[in-house]
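>>> Next input, structure requested:
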Amino acid sequence: MKDSLEYKGYHAKIEFDSESYVLRGKIEGINDYVDFESPDAKKIEEEFRNAVDDYLEFCKEVGKEPDKEYKGTFNVRIKPTLHRKLAMIALESGESLNQTVEKAIQTYVNSYTQNEVIIKEAVSKLLDEYNRNYAGNLQRGISMVASFMPNMVKGKKNNINMAYKQ
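Predicted coordinates for the structure are as follows:
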């Protein structure tokens, strides 16, 4: 499932509004506020693209430079003890505080990305192992149950479709 969109270097996260039953999104990472919505999931990406295009056209009309996403600067609020430790590390290594913080963030991001790859590989291996050893047995079990209770497994009932996919 994908809940974010990208177009012309702008990004938006899509959320479902359960009160009005529409999908809503907002362009992230810019100072200006640009949002969009659609009751139709198939059209939400089109609405996002229209919002970006409208934003760029509006900026052009009023002579404003459009905000760029993620300029590389942001404020971080941390505990004073952590701030002090970072400052001491920067001082000892002959770097600025910004350089030290950037290195720390880069290390965290690299670690996160590596962990994500490791987890995806592990899940893939587990699924392969499961499919090799157990999926056939599960399919046979479902077929056996279906033969005893055909009305409960086959067909459509109350707009619910059921199917087993291997």
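>>> Going by C-alpha atoms from here, please, whenever you check contacts or count neighbours.
Will do.
>>> measure the residue located most distally from the centre of the chain to Gly141 for me?
Taking Cα atoms, centre = their mean, the residue of the chain most remote from its mean C-alpha position is Phe148, at 42.6 Å. For Phe148, the distance to Gly141 equals 11 Å [Cα to Cα, to the nearest Å].
>>> Now show me the structure for the sequence below, then we'll compare the two:
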Amino acid sequence: MVNHEHYTYRVTWSEDDQEYVGLCTEFPSLSYLDESRMNALEGICSLVKSVAADMKENGETVPEPISEKAYSGKFMVRIPPEQHRLLAMRAAESGVSLNRYVSSKLV
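Modelled structure (predicted):
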């Protein structure tokens, strides 16, 4: 069984609802509203725990927590050749590799 506490949670203010909304990255369709930020977090955690248990009971695949996934550090991005050339020039002007230049722009 997946530990529901290992999922990626966040709480943000909802101007539309005038309440805090608890969210879980691995379950994007779920949310939990509350006037209290802490209650919104507790609410989404409880909701995810319940949904994950229900999914398991019904033989559905329960999402793996992002925190437990292994990442290689590599991914492919297709861009137009002109953009590739421009990025290569900027990397060279900065004295770094294209990979280092692009990765510094991603965060």
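>>> follow-up on the earlier one: what separates the residue farthest from the centre of the first structure from Ala135 of the first structure, distance-wise?
From Phe148 of the first structure to Ala135 of the first structure the distance is 20 Å (Cα to Cα).
>>> What of Val62 of the first structure?
61 Å.
>>> So if I had to pick from the two, which one is more boxed in?
Per other Cα atoms under 10 Å, whichever of Val62 of the first structure and Ala135 has more neighbours is Ala135, with 16 against 8.
>>> In the second structure, what residue corresponds to the more buried one?
With TM-score structural alignment as the criterion, Ala135 of the first structure has no equivalent in the second structure.
>>> that older thread, what does the residue farthest from the centre of the first structure align to in the second structure?
Checking TM-score structural alignment: Phe148 of the first structure goes with nothing.
>>> and Phe148 of the first structure, what is it in contact with?
Listed by Cα atoms under 8 Å, 6 or more residues apart in numbering, the contact set of Phe148 of the first structure is empty.
>>> again with Ile66 of the second structure
Ile66 of the second structure neighbours (Cα under 8 Å, 6+ apart): 7-8, 26.
>>> Now rank the residues you listed by neighbours and give me the top one.
Going by other Cα under 10 Å, Tyr7 tops those with 21 neighbours.
>>> how much space between that one and Met38 of the second structure?
Tyr7 of the second structure is 16 Å from Met38 of the second structure, by Cα to Cα.
>>> Do a quick rundown of the helices in the first structure.
44-62, 80-93, 97-133, 135-148, 150-153 (DSSP state H).
>>> What number of residues are in the vicinity of the aligned partner of Val52 of the first structure in the second structure?
Matched by TM-score structural alignment, Val52 of the first structure corresponds to Val48 in the second structure. Other residues near Val48 of the second structure come to 22 when the count uses other Cα under 10 Å.
>>> tell me the contacts of Val48 of the second structure?
4, 24, 27, 30.
>>> Now which residue in the first structure aligns to Ser94 of the second structure?
Using TM-score structural alignment, Ser94 of the second structure pairs with nothing in the first structure.
>>> list the contacts for Ser94 of the second structure?
Tyr101.
>>> Just give the nearest non-adjacent residue to Glu45 of the first structure, would you?
Leu5 (7.1 Å; Cα to Cα, 6 or more residues apart in numbering).
>>> Could you do Glu47 of the first structure as well?
Closest to Glu47 of the first structure by Cα to Cα, 6+ apart is Phe36, at 6.3 Å.
>>> How many residues are close by the equivalent of that neighbour over in the second structure?
Here Phe36 of the first structure is matched to Tyr32 in the second structure, going by TM-score structural alignment. Residues near Tyr32 of the second structure, counting by other Cα under 10 Å, number 21.
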